[in-house]
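[1] next come a sequence and a model predicted from it.
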Amino acid sequence: MKKHQIRIVGGHYRRTVIPVPEGDHLRPTPDRVRETLFNWLTHFWGADFQDRQVLDLFAGTGALGFEAASRGAGRVQLVERAPAALSALRALQSRLQAPAVDVHAGDALAYLQAQARATYDLILLDPPFGDPWMARLWPLLPRALQHGGLLYLEADASAAAPEGWQLLRQGRAGQVHYHLFLFAAAQENMNNGLMHNRETA
């Protein structure tokens, strides 16, 4: 494997090479962390990715979002503002002819602020380390994420969520701490297999 390449680890696009552009300080989620995340999602969703609406903010290489599309997610919205990363995302979307994937050029905060309705089942968050992004993002996430939806977060330290969020899983790989949160969790939702909540959206 070349230094500036990663691969999709599962699903329809498995083993597809994703180039990592230089110059945008990208930090792709390691293969084994992505595999762990999607094992978690498979557990909580009962292996049902069909029709799931996924938002990948700070998309970077698109590794997380394309992994979701590879597993059968119905819609994957990638949000990125760095020019080199945007170009690479669009090239990969075109190469894969991935109809579920859409690439949006813009700022993550502005994208959340523009949401008129919470439609997403999963938000993937891998913001740049060393910046207090989450203090600004937590209040905006309910504009996009459905009640009972999931949030995946990578950070440079163990993260604590505000009231209304429940930590389901967490792990660490080197300097990367990764977490899976449930939004507005109710115990009965967890006991019933969680995420079958579209009828309430």
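    It's in. Numbering: from 1, shown residues only.
[2] C-alpha only now, for contacts and for neighbours.
    Fine.
[3] where's the most centrally placed residue in the chain relative to K3, distance?
    Centroid-nearest residue in the chain: L124, 1.9 Å away (criterion: C-alpha atoms, centre = their mean). Distance, L124 to K3, by C-alpha to C-alpha, to the nearest Å: 24 Å.
[4] next, the one to line up against it:
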Amino acid sequence: MARSSSRKQSPQPLSQLRIIGGQWRGRKLQFAQVEGLRPTGDRLRETLFNWLQFYLPGAHCLDLFAGSGALGLEALSRGAASVDFIELNPQAARTLKQQLQLLEATDGQVHNCRATDFLSDAGKPYDIVFVDPPFADDLWQESLSALAGQLSQGALIYIETPRNNLLSPPPSWSPIKEKRAGQVCMRLYSNSPTHSAEY
């Protein structure tokens, strides 16, 4: 779900990802091979969507650094009401639009812009947010701060970082889940104090 710079680049070859659950289970989709794009692997996605399974149906989701769209597409496949995909790289955004058209997924919208620009004028609250920026760009804190006014009550925020990366989420957020796998750390937070941690 990563982003590269906005400089013009020659079209790159396409790679594939597989949707692992829901109505499109097993469908193979293409994504652009652009610098910094790092789709969340099948195992990590399976863990994440096991965490989210009871919250996804009818949820309005935000895939903040969409890249391949793996997280947002998986959410739509599993019953999310809508997903906004935010992707800065033009080729990656274009390819993601094509994949949504192939799936006839009218509840997914791709926005080719910077994540912080989108958040400054999003205009609606989200129930589930995926935050998985390019690891090299160190955009976590900037993104978490910008999210504050765009969350519904009880929203869930998934954050993927390098294994030992430190985060300072807003003090009102509660940690729900955390898992380390290889060089990646997966974290799930809620902005509701009623959720309890389940490490």
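    Received, thanks. Predicted model only: the values in this text are computed from it and were never measured.
[5] give me the TM-score for this pair.
    Once superposed, the chains reach a TM-score of 0.85 (TM-score structural alignment, normalised by the length of structure 2), with 181 aligned residues with a C-alpha RMSD of 1.7 Å.
[6] returning to that earlier point: ok, now which ones touch the counterpart of the residue nearest to the centre of structure 1 in structure 2?
    Matched to structure 2 by TM-score structural alignment, L124 of structure 1 sits across from F130. For F130 of structure 2, the contacting residues are 61-65, 71-72, 157-159, by C-alpha atoms under 8 Å, 6 or more residues apart in numbering.
[7] what about the longest strand in structure 2?
    The longest strand of structure 2 (DSSP state E) is strand 151-162.
[8] packing partners for that one?
    Applying 3 or more C-alpha pairs under 8 Å, 6 or more residues apart in numbering; DSSP states H and E, one finds that strand 151-162 of structure 2 makes contact with strand 126-131, strand 184-190.
[9] most neighbours per residue, which of those?
    Most buried of those, by mean neighbour count (mean count of other C-alpha atoms under 10 Å): strand 126-131, with a mean of 24.
[10] so the helix or strand following the longest strand of structure 2 matches what in structure 1?
    Following strand 151-162 of structure 2 in sequence order, the next helix or strand is strand 174-181 (DSSP states H and E). Counting by TM-score structural alignment, strand 174-181 of structure 2 lines up with residues 166-173 of structure 1.
[11] that stretch: which residues count as buried?
    Using 16 or more other C-alpha atoms under 10 Å as the burial criterion, the residues of stretch 166-173 of structure 1 that qualify are 166-167, 170.
[12] which outside residues touch that stretch?
    33, 40, 161, 177-185.
[13] map T42 of structure 1 across to structure 2 for me.
    That one, T42 of structure 1, aligns with Q53 by TM-score structural alignment.
[14] how about that match, what does it touch?
    So Q53 of structure 2 contacts R78 (C-alpha under 8 Å, 6+ apart).
[15] contacts for the helix ranked longest in structure 2, please.
    Longest helix in structure 2, counting residues (DSSP state H): helix 90-103. By C-alpha under 8 Å, 6+ apart, the residues outside helix 90-103 of structure 2 that reach it are 6, 11, 29-34, 67-69, 87, 106, 108-112.
[16] what sits closest to L109 of structure 1 if chain neighbours are left out?
    Excluding the flanking residues, the one nearest L109 of structure 1 by C-alpha to C-alpha, 6 or more residues apart in numbering is L137, at 6.9 Å.
[17] give me the three-state assignment for the aligned partner of G23 of structure 1 in structure 2.
    G23 of structure 1 maps onto V34 in structure 2 when the alignment is built from TM-score structural alignment. Here V34 of structure 2 takes the coil state, with states given by DSSP: H, G, I helix; E, B strand; the rest coil.
[18] and what of the one 10 residues further on?
    Using three-state DSSP, the three-state assignment for L44 of structure 2 comes out as helix.
[19] and it, how far from K124 of structure 2?
    Per C-alpha to C-alpha, L44 of structure 2 is found 28 Å from K124 of structure 2.
[20] do the same with G69 of structure 2
    From G69 of structure 2 to K124 of structure 2 the distance is 20 Å (C-alpha to C-alpha).
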